[in-house]
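Trainee: show me the folded form of this:
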Amino acid sequence: MNLKDIHIGQSIKARVLELNISSERICKFMHYKYEESEIEEMYNSKSIDSDLLLRWSKLLEYDFFRLYVEHLILYSPKSRNSLVHTSALSTKKSLVFRKNIYTQEIKDFIINKIKTGSMTQSEVTATYNIPKTTVCKWIVKS
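Mentor: The predicted model follows:
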């Protein structure tokens, strides 16, 4: 899976094939709002509506939103502290995007890069801004 360039339709189709779910079951779960041809269109779509993605996540028992979070963790620009979204209302707290939450998929992705030789440990720490000690711990545990 390419986390840099996410094609959500391909990811959905891969999960459907993995679980061997029929088109009939998919259409039924979607309350017959979509026909088989529209389902195929979704498989070919690079992106889909978030409400629809939520339905796919429920049907396929997989958090497809996580792909985007993992992309943010790996590829968001480096900042002074963290990415902060300030509210228009000063009474509300700011929402903070934290890059230091690593999923198992992220850890596996990084470890695979190192084990296959496509990146060195130093390149990983420089490219993804992950502390060297953190990467070392992942390697020891793998």
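Trainee: could you use CA atoms for every contact and neighbour count after this?
Mentor: OK.
Trainee: do a quick rundown of the strands in this protein.
Mentor: With strands called from DSSP state E, the chain shows them at 83-85, 95-97.
Trainee: what's the closest of these to Val140?
Mentor: When these are compared by Cα to Cα, strand 95-97 sits nearest Val140, at 27.9 Å.
Trainee: any idea how far Arg55 is from the residue nearest the centre of the chain?
Mentor: Nearest to the mean C-alpha position of the chain, by Cα atoms, centre = their mean, lies Leu67 at 0.8 Å. Separation of Leu67 from Arg55 (Cα to Cα, to the nearest Å) stands at 16 Å.
Trainee: ok, back up a step: how about the nearest residue to the residue nearest to the centre of the chain, chain neighbours excluded?
Mentor: Distances taken as Cα to Cα, 6 or more residues apart in numbering put Leu3 closest to Leu67, at 6.8 Å, once the chain neighbours are dropped.
Trainee: shouldn't that neighbour be in contact with Phe65?
Mentor: No. The criterion here is Cα atoms under 8 Å, and Leu3 misses it with Phe65 at 11.9 Å.
Trainee: the two: which is more packed in?
Mentor: More neighbours surround Leu3 than the other of Leu3 and Phe65, with 16 against 13 (other Cα atoms under 10 Å).
Trainee: please give me the structure for this one as well, since I'd like to look at both together:
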Amino acid sequence: MNLKDIHIGKLIHERVNELQMPVARIEKFMKCSEEEIEGMYEQISIDTFYLLRWSKLLEYNFFRVYSAHLILYAPPANPPKKTDQKENLPVFRKNIYTEEVKSFILEKIASKEMTVNEVILKYRIPKTTLHTWIKKA
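Mentor: Next up is the predicted model:
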């Protein structure tokens, strides 16, 4: 899976094919016509309302694809400034490394495309976490 350039429509279509999901069931659940569904398969991005519906229908969290992209390709975040004001949005304390992200990183190391130190520097993965993945692989 290419985590750098995400084409969510293709990923959804692949999952539909894997599950051999009948079009009639998709139409009923998504409340869309077959033409609209086919159009979604062509889209690079999709409205989050529909992405949530697809995730439920296909029992696959498509949002984690974007989370994996953020872990690998987003610039480091600036540490939040301490304020007395309560935050409205939830604060996530840890990155969630999916199996796809782990496989991607371990493949880079195994193919000697990157060294362990390069991975640590580029993707900001803690040294102990990376060494744990390597031991388990």
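Trainee: returning to what we had before: will you turn the strands of the first structure into a markdown table that also has mean neighbour count and distance to Lys28 of the first structure?
Mentor: Output for the strands of the first structure, formatted as a markdown table (neighbours: other Cα atoms under 10 Å; distance: least, Cα to Cα, whole Å):
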| stretch | mean neighbour count | distance to Lys28 of the first structure |
| --- | --- | --- |
| strand 83-85 | 13 | 39 |
| strand 95-97 | 12 | 37 |
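Trainee: and these: which comes nearest Asp51 of the first structure?
Mentor: Using Cα to Cα as the criterion, the shortest distance between Asp51 of the first structure and those is 21.9 Å, found for strand 95-97.
Trainee: after superposition, how close is the closest one to the second structure?
Mentor: In the superposition against the second structure, strand 95-97 of the first structure averages 4.2 Å from its aligned positions (mean Cα distance after the TM-score superposition for the first structure).
Trainee: ditto for stretch 53-60 of the first structure
Mentor: Averaged over the aligned pairs, stretch 53-60 of the first structure sits 0.4 Å from the second structure after superposition, using mean Cα distance after the TM-score superposition for the first structure.
Trainee: residues of that stretch that come out buried?
Mentor: Buried residues in stretch 53-60 of the first structure, counted by 16 or more other Cα atoms under 10 Å: Leu53, Trp56, Ser57, Leu60.
Trainee: pretty sure the first one contacts Phe64?
Mentor: Yes. Under the criterion of Cα under 8 Å, Leu53 of the first structure lies in contact with Phe64, with a separation of 7.0 Å.
Trainee: picking that back up, would you reformat the buried residues of stretch 53-60 of the first structure as TSV and include distance to Ser37 of the first structure?
Mentor: Listed next are the buried residues of stretch 53-60 of the first structure as TSV, based on distance: Cα to Cα, whole Å:
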residue	distance to Ser37 of the first structure
Leu53	17
Trp56	16
Ser57	20
Leu60	19
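Trainee: for these, which one is nearest Ile39 of the first structure?
Mentor: Checking the buried residues of stretch 53-60 of the first structure against Ile39 of the first structure by Cα to Cα gives Trp56 as the nearest, at 10.9 Å.
Trainee: tell me the contacts of that closest one?
Mentor: Ile12, Phe64 (Cα atoms under 8 Å, 6 or more residues apart in numbering).
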